[in-house]
Structure formats: C-alpha cells, structure tokens
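> Sequence below, structure please.
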Amino acid sequence: MAQENPVNGMAALKQKLLSGSMWAFLGKASTAVMVLVVNGLITRMLAQADAGLYFLGFNIALFGAYFGLLGLEQTSVKYIAEGMENQKYNQVISVIRRTSFFVACGTILVGGGYYIAAVFLFGPIYPASEIIALSAFIALWIAGNVFHLLLAEYFRGLQDIRFASIFGGFFYNVALIVGLLVLQLVSKAPISLNDVLGVTLASLIVSIITGWVILQFKLRSVKNKPVQNTDLVSNRVLYSTGWPILGVTLSSFLLQQSDLWIVGIVEDTHTVALYGAALKLTAIVMMPIIVLNAVIAPIVAAKNGQGTLRELEPILRLIGGLATLPSVGLVLLFFLFAEQIMSIAFGSIYGGASLFLILLSLKQLGDCVEWCMWDSDDDGRSA
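Below you'll find the model as predicted:
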C-alpha cells in the first residue's frame, strides 16, 4: 500500500486549518452581529415586561438543552473525528446513531420533566407567575436547542467546519431575523410574546430540518466508503466520557448565566428586561476572544498531536493579549456612552440599564483577561 507523502499531508493539513479557521471566524463574527440584531428587534416589538420574559425563557431553555445533551455533544465530536481520521467509518455512523437516540431520550426527560414540574408543581404554588404560563413553549424550546447544538457538533466531528459554522447559529439567526421582520410587516394587532416565541421556534425547526437533511447526505457518502472491521465505541465509554463534560457544562452555565435567574426571582420582569438586554449586549466584549478561540483551536489541536504545543505558547500569549485590546476599547465605550448605546441598541426605554451595562461589561472583561492568562501546565486546554 502506497504511503501518503508527508509534504502533501502537511499541505493538506495547512489548507484544512486555514479553511476551517476562516469559516469559524466568519461564523462566530456574523452570528454575534445577528444576535444583537435579533435582540434589538425583540425589545422593540415587545413590551418591556414581555421582553424580560423572553430573555428569561431563553436562558431556561438553553440550560435545559445542555442538560438534555447529557455531555454527548462534545463526546460525539471526539469519537466521530477519531473515526474519520482512522477511516473507522462504521464507528462514525454508530456514534451518531446512538448519541442521537440517547440525546432524544434525555430531551424527553428534561423537557417533559420541566413542563410537568412547572405546571403541576410550581403552578399551584405560584398561580400568577407569567413564566409558568410559557412552560409549553420553553419545553419545545429546550428540544429545539438540543438538536440544534448537537447538529453543529456532528458537523464539527466530521471535520466540516463550514456547515458547523452555518448550522451553529448563522442559519437559525438569519431565519429568525427574516421571520421577525415578516411578523412585524403582516401583523395588524400589537405583537404578543406568544407570536415572537412562535417565530423563534419555527426558525429553529427550519434550521434543524435543513441541517439534518444535509447531514444525511454527508453520512450517505461516509457509508459508501470501505469499512474496517473495528470494535465500536461502547455505550459505557460514551457515558463515562459524557458525564464529566455534562457536569462541567452545567456548572459553567450556572456560574455565568444564573445571575439573570436571580434577578428574575428578586425583581419584576421590567427589571429582568433591562438586565437581560445589558447582558446580551455585553456578550460582544468576549467576542474577540471567542473568535480567536475558534480560529486557533484547530492549530492548538494539531500542535498538541505533534507534541510541540509548548512552542506555540509565547505566540498564544501575545495574540491573546492583543485580542483583549478591542474588549478594553468596548468597555471604555460603554463607560462613556452607556445610556446612549443601550437606547440605540434596544430602544429609548432601555437607556435606564446603563449601570447594568457598565458592571456586566467589567465582568466580561475580567473573563477575557482570565482566558488570556495562559498556564504552561494546562496543555492547551485554555484554548
């Protein structure tokens, strides 16, 4: 059997890294812009209290989705990529089929459990709670988020960064923006929260169906490749890999996002809207770091596989430091023009969230600095 030319192999790797990095950059950057557009449309279309409920429902649905994934989204990337790299195509198909089934079961348990708990347990205790009235929407939102997140990771495991970027948020946000604009044009009565939630779920479903159809075509080409008779990854290995990831993901989400829940408990929905809008806007402070992470992740992975990761550390420290400069500039801009920026982004009524914007932007800047504090003993895990 002819061996692959090392020079050609290195050239192919460089081309893959360059192409993947470009798609990752475009996907992250464009999605960040569109998320701001979506939130700006929602705050202008809905009453302030309803916008607060939307932000709160979004956070609950996202947390439920991470729970329903059972940590198998990142687990699937590992074993799908391993199967593709080693031409174990039966492993690729097997991992996708089984993780899809396990995640579907997890989604039913989490989404159904949330609906039952909200309606039958907390409903009688808090009969006037507005968020409980949205339980059916949120349960469906959880399910949609699960398969939306899982789909992007499947494409990532198949080493198709292009589709991973498109279906990791870009396509969904485009569909949502179009849907919201159409709703605004055709609606004669005041737009309700249920209308916006309906458009959100419809956009999510369109994105998921489109992505899964494309995934099936990609898997068909994988099935046609010669298959090695190799042992498949056992369910026990999938579980043992997924549970620690689930624990880290949930704990990280609670540390970073649970503040909106706390505000929802102690304050009214008007305050939640102000806080949620500021929280959405300050997310762009982290975007230079997130984009940088998406670009350098494959490079770090390649260097780690070659055992030469330490050679990359000085460059990563320098690039990480430079990437914080736009974040610092944004925080200074928020300090100087907080009220004006909130008013332009979300409407004049949201100018009252200027203090939230300043404090939350400082928190995000602290996260940026922490990310850039590369530890020589972390083996590149910070990336």
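> From now on I want contacts and neighbour counts done on CA atoms only, so please keep to that.
Fine.
> To which secondary structure element is Ser354 assigned?
Ser354 belongs to helix 354-372 when elements are defined using DSSP states H and E.
> mind listing what's buried in that helix?
354-362, 364-365, 367-369, 371-372 (16 or more other Cα atoms under 10 Å).
> ok, now stretch 333-353?
For stretch 333-353, using 16+ other Cα under 10 Å, the buried residues are 334-335, 338-343, 345-346, 350-353.
> To compare with the earlier structure, here is another sequence to fold:
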Amino acid sequence: MMVMTGRLIGIASSFAVSIALTRFLDPNEVGLYLLAYSVVFVLAAVGRLGFQQTVVRQVASSLAADNPTAANRSAWVAAEVTMLTSGLIALAVCAFGGPLFQHLFDTPSLTTAALAIGIWTFSESVRTVGAEAHRGFHDIRSATLFGEGPRNLLLLGSMSLGLSLTLINDARGAILVAAITGLAMAAASLGSLALRTWPRPNRMAGASGQRHRDALVDSLPLALGGLATVVLAQADLIIVGALKDSSSVAIYGLALRVATLVGLPALVLASITAPRIAHLHTLDKKDELEKLLRIIATAATLPVAAILLIFMAAGGPILSLMFGSSYEAGWLPLVILSAGCVVNVAMGLSAITLAMTGHQRDVALVSVFSITLMLGGSYIAGVLAGISMIAAAAAGAVVVQNVAMTYLCWRRLGILTITQILPRQVFKDLQSVRSIWVSN
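Below you'll find the model as predicted:
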C-alpha cells in the first residue's frame, strides 16, 4: 500500500508540475523543459548501468542466503559505480552538451542549460540506485521515501514557488530548479543508505576492485535493458524535438505524460514484486512464482483497459481541461500510446522476471533490437508524417519488446506471465492481489 501511495503521489505531483508550467509558460518553453526531461532520463539510464535492478536482486539474494554483510557490500558497490559513471556523464554534458543540443534541437535555451542538465542527470542516477538498494533490503518505506513520489512532490513545491514569485520565467529556470531538488534527494538517499549499512564492510583494495568488476559484468546486460526501457519511453519525444517545433514537443510530451497513467498499476506492482521474484527464484519455487506473476498481470490489466476507454471517449477534453486548449491536439497520440501500454501490461512482468533470475543476456539482446526498432521507426514516421505516426511507431516498438520478453520468459524459465482470460480465474486473482498490497 505504501508503494501505491508513493506512485500516486509521484504521478499526481508530476501532472501538477506540468499543469503549473502550462499556466505560467508558453508552449514553446514547456516543450523545451519536457525535452530536457527526456534527455536527462535517457542519460541517467546510461549512468545507472543497470544497477537499479542488479542491486535489488543481489541484496535480496544475499539476505535470502542469510549473508547481510554481502548484502551491504553489494549495495555500496552499486552506489560507488553509479556515482562514478553518472559523474563522468554529467561532466561530459557540461563540457560538450551545449554544441550537441544546438545541433540536434536548434535551441539556445538547452545549450545554456547544459550545466543544470548535467547535474540533474547525476542526481537522478544516484537517487534511483540508492532508493532501489533500500528495496533490496525489503525496506519499502525508505524505497518509497526516496522514490519518484517524494522527488516529484519536492519539485512541485519548488517549481510552484519559483513560478508564483516570477523567479522562473523560462525553461532554463525550470531545469535549474529540477537539478537542485534532484541533487537534494540524491544526497538524502545516499545518506540513508550509509546509515543502514553502517559500519561499512571491510575490504581489501584488490578484492574491492574484483567485486566492482564482477558487479559490472553482472549489471551491464541489464544496463541495456534499463536503457531500452527509458529509450522506449523517451526517445519518441526526443525525435519530435529534433524533427518538429517546440510547440509540437509540448503537445506530444504532455500526451505522453498522461498516457503514463495507463502503465501506473503495472509499475506499482512491479516495484512490489521485484524482490519477491529474486527470492522465489533463489528458493526454486517456480509454480509459486508463476502464480504470483499472473496474479499481478491480471490485477494490472483491468484498470489500464478502463483508462484507455476513458481516453478514447474524452481524451481531448481531458487534455484541454488539464493543460489548456492548445494541448487538445494531443488526443490521438494519447490514445495510441495508451493502447500500446494496455498490450504491454497484459504481457505481464516478463522483462523484470528475466532480469531478476539471471537472464540478463536475453534482456540485453531484445533491448538492442527494440531500441533500433524504436529509433528507426519513429524517425521515419516523423519525417513522413506528424506526431500521431511517431506515437504509433513508438507504441509498436514497445509492444514488440514485451511480446519477445514474454516468449523468452516462458522458454527459459517455463513461466507464463500473461494476464488471465477466464472470468473465474480473473476473479480469484483479484482477490489474491489484495494480500500483496496489504503486505507492502
């Protein structure tokens, strides 16, 4: 229940930030902020190197094996490598981001905000890995506290204050506020992790280096999977920014944000079950694991299908009511993106199941193919048509990825993750999922 509350706060706060920006800034500035947001989250996925998933599995598995020292050590290896890689990326953005943004998007605003974008990227990588380390320790409260919900809530307060006092009057000011609040959350997440694992495990220099290398080898395939997830969620908006004007970015970007409502139940249930997947796999309880996964898929699919129907009937008025009449044109992209989400949720948590059970290579291979399909398809769609075709290409690439992951999960593990179809079994699964929410 705590995870659900945190996710709901995160979604509500994110929408509130978007609404505030549309009320105080013109669509071009809103589009630039959303474009920077997408760039940050793609770069942050690179900086995490897959440790947001690896740390959960390694820590949870160590605890299942009754080895808390190894769990603490795994948490710190993940944090250290993430700080190093994301720090290097942030420095590269500060040094070379300006000319690159100018070349890709032809906008001086992002060029002058390169420093803030670099800081924002670093903070997002570190905060996420720190929060997920707590999840590996089965501390859902701390993972939620340093998750997207409180992060977005803090951003909402800071952004609202800055906008109301006219301290923020363009996209650059909004990006700077996001960078500062993100850095504060990252520091709090690492500080809490340090207190949890105190005293820090002793280590020799040579052994430490070997552990870091082993962790990287284990995590790099997952990095491709994590990068694919982010690219599949953000690359279409970046392509809109490269091919269309800033106003189109704002329309598409806000439709994309509203479409995230469709995937919310699956995201919440995935964050709850990730440690359980690793735990049940370690104990070789395959039947129990499959039952859990199908319960999750069934419980998540019903509400997302209902949300899609709402968007189909009244998506345009919803966008107009939330953001203003200028954004009503995002109705068709909203419906297309939401339909893709419904299919993906129905496929179940196959990708995270592969990641939590040691099949990182499969995740990596499918991810490379999905990224290629997304980038190529979205770019061609953007050259030949408008933002609705870009949405169709993006949704199609994500669907292909999830279908492939579902097949591989069945092939490698003998586990079927898709939602139930029979009404009687659907009813039983809905009853079962209540215990999962209550226990978390």
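> Can you pull the TM-score for these?
The TM-score (TM-score structural alignment, normalised by the length of the first structure) is 0.82; 356 aligned residues with a Cα RMSD of 3.0 Å.
> And for the helix holding Ser354 of the first structure, what's in contact with it?
Applying Cα atoms under 8 Å, 6 or more residues apart in numbering, the external contacts of helix 354-372 of the first structure come out as 274-275, 278-279, 281-283, 285-286, 289, 317, 320-321, 324, 327-328, 331, 334-335, 338-339, 342, 382.
> Can you point out the helix or strand that includes the counterpart of Arg135 of the second structure in the first structure?
Counting by TM-score structural alignment, Arg135 of the second structure lines up with Arg156 in the first structure. Per DSSP H and E, Arg156 of the first structure falls inside helix 135-157.
> now swap in Thr69 of the second structure and tell me
With DSSP H and E as the test, Thr69 of the second structure turns up in helix 68-105.
> check the fit of that helix onto the first structure and give the mean distance.
Compared with the first structure after fitting, helix 68-105 of the second structure deviates on average by 3.4 Å (mean Cα distance after the TM-score superposition for the first structure).
> Now do that helix against helix 114-136, angle only.
150 degrees (axes from the mean of the first three to the mean of the last three Cα atoms, to 10 degrees).
> and the residue lying closest to Ala71 of the second structure once chain neighbours are set aside, what does it touch?
Using Cα to Cα, 6 or more residues apart in numbering and skipping residues adjacent in sequence, the residue nearest Ala71 of the second structure is Val59, 4.4 Å away. Residues in contact with Val59 of the second structure (Cα under 8 Å, 6+ apart) are Ala70, Ala71, Asn72, Ser74, Ala75, Ala133, Gly136, Phe137.
> let's see 7 Å
With contact set as Cα atoms under 7 Å, 6 or more residues apart in numbering, Val59 of the second structure has these partners: Ala71, Ser74, Ala75, Gly136, Phe137.
> cool, and Met83 of the second structure?
Per Cα under 7 Å, 6+ apart, neighbours of Met83 of the second structure: Val126.
> Val46 of the second structure corresponds to which position in the first structure?
So Val46 of the second structure corresponds to Phe67, using TM-score structural alignment.
> what about that match, which helix or strand?
Using DSSP H and E, Phe67 of the first structure falls in helix 48-69.
> what sits up against that helix?
Outside helix 48-69 of the first structure, the residues that reach it (Cα under 7 Å, 6+ apart) are 42-43, 103, 106-107, 110, 131, 138, 141-143, 145-146, 193, 250, 260-261, 269-270, 272-273, 276.
> Among those residues, name the buried ones.
Buried subset of those (neighbour count, 16+ other Cα under 10 Å): 42-43, 103, 106-107, 110, 131, 138, 141-143, 145-146, 193, 250, 260-261, 269-270, 272-273, 276.
> helices and strands around the helix or strand harbouring Asn8 of the first structure, which ones?
Following DSSP H and E, one finds Asn8 of the first structure within helix 6-45. Applying 3 or more Cα pairs under 7 Å, 6 or more residues apart in numbering; DSSP states H and E, one finds that helix 6-45 of the first structure makes contact with helix 161-165, helix 171-186, helix 287-306, helix 313-346.
> once aligned to the second structure, how far is the second one on average?
On superposition with the second structure, the average gap between helix 171-186 of the first structure and its aligned counterparts reaches 1.9 Å (mean Cα distance after the TM-score superposition for the first structure).
> next structured bit after that helix?
Proceeding N to C from helix 171-186 of the first structure, the next assigned helix or strand is helix 193-223, under DSSP H and E.
> if I pick the spatially most central residue of the second structure, what's in contact with it?
The residue lying closest to the centre of the second structure (Cα atoms, centre = their mean) is Val230, at 6.1 Å. Neighbouring residues of Val230 of the second structure by Cα under 7 Å, 6+ apart: Phe41, Val42, Ala45.
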